[in-house]
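Q: What follows is a predicted structure for the sequence shown.
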Amino acid sequence: MMGRKEPLMPSASPRNADADRLQALETQASAIQDVFRHSGYQFIDPPILQPADVFLNLSGEDIRHRMYVFTDPGGDEVCLRPDLTIPTCRLYLAQDAKATRSAKYCYNGRAFRYQPGDPTRPREFRQAGAEWIGSRKREQADAKIIALTIEACHRAGLNDYQIKMGDVGLFFDLIGALPMAEQWRRRLKRYIWQPAAFHELLDRLVKNDGTLHRGPGTGLLNALSKLDEEEARAALGDVLDLAQIAPVGGRSIEEIADRLLAQASEARADALPRDTAKLINDYLAISGSPKRVVMRMRNFAKKAQLKIGGGLDRFEHRLDLMADFGVPINRMTFDAEFGRNMEYYTGFVFELTVPALGDNGQIAGGGRYDTLLHDLGAPKEVPAVGCMIRTERLALAVKGGT
């Protein structure tokens, strides 16, 4: 007679494993919030549902194409928040519409992004972060934010990581100092967050052979470029009315018209000088340890006779403050082309990465966004800097990727 088989009992059921994972995330969240609160940050929980137009206009192409957007029964276009920086800024303005005070906020909540072509990446994820709004001591605030981010990750158990740093403000200084049509300045600034598209655009600006705005609307743009602004606006209004075009992606008909007229204006501008394009490419090729980068940039500016010394002085002062606050400069690499993927950044940017995790290796990041609050309705520009931590990725990194 055969003996009775005992059922195989797993050491932990999927339900128990999920419970353990959630408990670990809660423990981690508590450690991160302790760091933020100890530094004077007030915990907030901004609404998950947000007006879509704000994110469509300010987040950048990478986020814009991955948002969950829908129209509510009242006809308003809304979205699930794809990040928490903009909701935090909107909450600040709801409390202080004139942006007169300094504030420190922290959060730990869910964000939502579509992940095209990769079903293994979560569409709903947790994001912890801190935002410092209104501090006029910009370099000091920058240094304290990155030090705070690192301290929070250390407290959660992360010890092995690398730091990548960039400075969008330095790039803006460069573009402002180089000879070019104003249309090209605006366009190049808009594309720095998309390196591949930026270099393609730079090549086309040098040629400016009519291919700058390719696609079905090329004929319309060419026709508009031959008219003055008043005539072009009237003609475009007639075209949009005849086509009965409705607002798209949160943009009004007036905003669509303004964008098309700006593109038509670009078609009339002179080509970008080749020497100017070469200087831009030479600048963007600069990378390495921050201290060496400062020397290379000063030599670059002196050779090209560019007045960007003020930005470099601020860059160097920020580095000194980071060292004072305990940031491991020896783990840091500067890349002139690095701008992160949010279009609202205006200055210092950074990321903490764990290369062993591959596509999930970006653990934390942040930067300065001095124009965002004005774009959201503040009567003036407001200095602001912040950071975010992808907590599930942080937990994965702490456990060695398992």
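A: Good, I have the coordinates.
Q: use CA for all of it now, contacts and neighbours both
A: Will do.
Q: Taking the centroid of this structure, which residue is nearest it?
A: Nearest to the mean C-alpha position of the chain, by CA atoms, centre = their mean, lies M342 at 2.0 Å.
Q: and that one, which of the three is it?
A: Following DSSP: H, G, I helix; E, B strand; the rest coil, M342 is assigned to coil.
Q: I'd like the distance from it to R64, if you could.
A: 10 Å (CA to CA, to the nearest Å).
Q: Now do the buried residues in stretch 261-269.
A: Residues L261, A262, Q263, A264, S265, E266, A267, A269 are the ones in stretch 261-269 that count as buried (16 or more other CA atoms under 10 Å).
Q: Mind putting those into TSV with distance to A128?
A: Conversion of those to TSV gives the following (distance: CA to CA, whole Å):
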residue	distance to A128
L261	40
A262	38
Q263	39
A264	42
S265	42
E266	41
A267	44
A269	45
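Q: Next step: the residues you listed restricted to strands.
A: Among the buried residues of stretch 261-269, no member falls in strands (DSSP state E).
Q: And the contacts of stretch 150-158?
A: For stretch 150-158, contacts defined as CA atoms under 8 Å, 6 or more residues apart in numbering pick out Q28, A31, I32, V35, F36, N159, V327, L394, A395, A397, V398.
Q: Would you mind checking those residues for buried ones?
A: For the contacts of stretch 150-158, buried by 16+ other CA under 10 Å: Q28, A31, I32, V35, F36, V327, L394, A395, A397, V398.
Q: In addition, the following structure is provided for comparison:
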Amino acid sequence: MSKKPSIPKGTRDFNPEEVSKRNYIFNTIKEAFSLYGFQPIETPSFENSDTLMGKYGDEGDRLIFKILNSGDYLAKVADNLYSEKDSAKITSKISEKALRYDLTVPFARYVVQHQNEITFPFKRYQIQPVWRADRPQKGRFREFFQCDADVVGSKSLWQEVEFVQLYDAVFAKLGLKGTTIKINNRKILSGIAETIGAEDALIDFTVALDKLDKIGEEGVKKEMREKGISEDALQKLHPLFSLTGSASDQLKSLKELLSNSETGIQGVTEMEFITDTIETLGLQVASLQIDVTLARGLNYYTGAIFEVSAPAEVSMGSIGGGGRYDDLTGIFGLKDMSGVGISFGLDRIYLVLEELNLFPETILENSKALFINFGAKEALYAMKAIAKLRKVGVNAELYPDATKMGKQMGYADKRNIPFAILTGEKEIAAEKYTLKNMKSGEQSELTFLELEAVLKI
């Protein structure tokens, strides 16, 4: 007995309905990217291993899918390496390529490799799958799409303003009212750490602070104490826990808290420009909110940090994020290439739209009409009509087999095709078509022009 086929854990099949819904999101995001002047690029599914390895830390390196060299890949491995049983040493001998882990590092490689062909500032978008050898669980897959947009070669804060507007434009088009775009700045976090005397524990400090909404003020303080942050530092930090009010109120409080930190004040000034400008320009469906506990990708970001939350009525993690980085291409030798970018969480956005019932019914439409097959002569008559209908943009098809009408009607019903068209001897003789509404059961005999008019509605 043959084994039942399966797919690898952490991967998915998508049925026609799911693909249609995902394409709806893709197309909405692509249209917004193009509207804002971003140009599409694509990079290979796999890169040279040395392009990817060492760019994501030890944990990231562990999650990169390695590709075995072709041919007898074990021939180059010395006997002593086998006896050492050191997988890292062996891997470098038997694998020279790897599946991409994200779109950011390949983008950095692309910019460096094509720097003489690129016009800077370079606005690019990329929508492609990535792979991670992670432990599969709900909402976490080994193969998934990333939807990124970046601008490199400019330090202007107008780019951050445009990204806030871009998020808002996409969510407005998707009907996602009530999304929240949270904003922070790496310089503010560095300034806070400097002010409380915890510069050497910046990462530990921000990792703990980032958990404020999950474990509360006392939980955060407890974790900071465990990381060696002093009581005096925690006392100075107290105003941060009660930071509330409008954006201007919060920024005023931050200016007072960070008055002795040049870096911190610079971060406040940058955030003030972004929030004031957005307040002047306005947003359609989203709101911009300061969140000084936001610290995603702290080792990576150098300026603004973004994270997008779904509407409050949906229990969901972030559906987007990004920020400013000052040295994206430095890992490949091209220094001082500042950039800023954002990403959309496709899978989570899909789940949010599904839960809120925001997918338009029209995206699920396939064929508008199914021509019933009564035999060779009748099928030819039907195909002539189908060819004309397709030329004017009407999706129509012929059932391929001259089988029982009940089976053909059942097919139309299961496919949610709204109309069935009968072209028997009577219709051919009269040069007409019998149109059946699959929902109401109502039938009418029409000329081709009348049929076309009905189906084009």
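A: Structure's in. What do you need? Given the structure is predicted, the values throughout are model-derived calculations rather than measurements.
Q: TM-score, when you put one on top of the other?
A: TM-score for the superposed pair, counting by TM-score structural alignment, normalised by the length of the first structure: 0.66. Supporting figures: 313 aligned residues with a CA RMSD of 3.7 Å.
Q: Closest to A143 of the first structure out of the buried residues of stretch 261-269 of the first structure?
A: Checking those against A143 of the first structure by CA to CA gives A262 as the nearest, at 37.5 Å.
Q: what's the counterpart of that closest one in the second structure?
A: Using TM-score structural alignment as the criterion, A262 of the first structure has no counterpart in the second structure.
Q: on that earlier part again, of the contacts of stretch 150-158 of the first structure, closest to S102 of the first structure?
A: The nearest member of the contacts of stretch 150-158 of the first structure to S102 of the first structure, counting by CA to CA, is F36 at 16.1 Å.
Q: Work out for me the element that closest one sits within.
A: For F36 of the first structure, the enclosing helix or strand under DSSP states H and E is helix 14-38.
Q: what's the following helix or strand after that helix?
A: Downstream of helix 14-38 of the first structure, the first helix or strand assigned by DSSP H and E is strand 42-43.
Q: To what extent does that next one diverge from the second structure after superposition?
A: Comparison of strand 42-43 of the first structure with the second structure after fitting gives an average deviation of 0.6 Å (mean CA distance after the TM-score superposition for the first structure).
Q: Which residue range of the second structure does that strand align onto?
A: Residue span in the second structure matched to strand 42-43 of the first structure, by TM-score structural alignment: 39-40.
Q: Surely G317 of the second structure and A310 touch.
A: Yes. With contact defined as CA atoms under 8 Å, G317 of the second structure counts as touching A310 (7.4 Å).
Q: Run through the residues that contact N299 of the first structure.
A: Contacts of N299 of the first structure (CA under 8 Å, 6+ apart): none.
Q: Which of the three states applies to it?
A: helix.
Q: what lines up against it once you look at the second structure?
A: Counting by TM-score structural alignment, the partner of N299 of the first structure is E256.
Q: Rebuild the contacts of stretch 150-158 of the first structure as a markdown table, extending it with distance to P14 of the first structure.
A: Below are the contacts of stretch 150-158 of the first structure laid out as a markdown table (distance: CA to CA, whole Å):
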| residue | distance to P14 of the first structure |
| --- | --- |
| Q28 | 21 |
| A31 | 26 |
| I32 | 27 |
| V35 | 32 |
| F36 | 33 |
| N159 | 29 |
| V327 | 40 |
| L394 | 21 |
| A395 | 18 |
| A397 | 21 |
| V398 | 21 |
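Q: Which helix or which strand is home to I163 of the first structure?
A: Following DSSP H and E, one finds I163 of the first structure within strand 162-167.
Q: re the thing from before, any idea how far the match of N299 of the first structure is from E117 of the second structure?
A: For E256 of the second structure relative to E117 of the second structure (CA to CA), the value is 47 Å.
Q: hmm, back to that, relative to L220 of the first structure, which of the contacts of stretch 150-158 of the first structure is nearest.
A: L394 (49.2 Å).
Q: residues in the second structure matched by the helix or strand harbouring that closest one, start to end?
A: According to DSSP H and E, L394 of the first structure maps onto helix 391-398. Mapped onto the second structure using TM-score structural alignment, helix 391-398 of the first structure spans residues 346-353.
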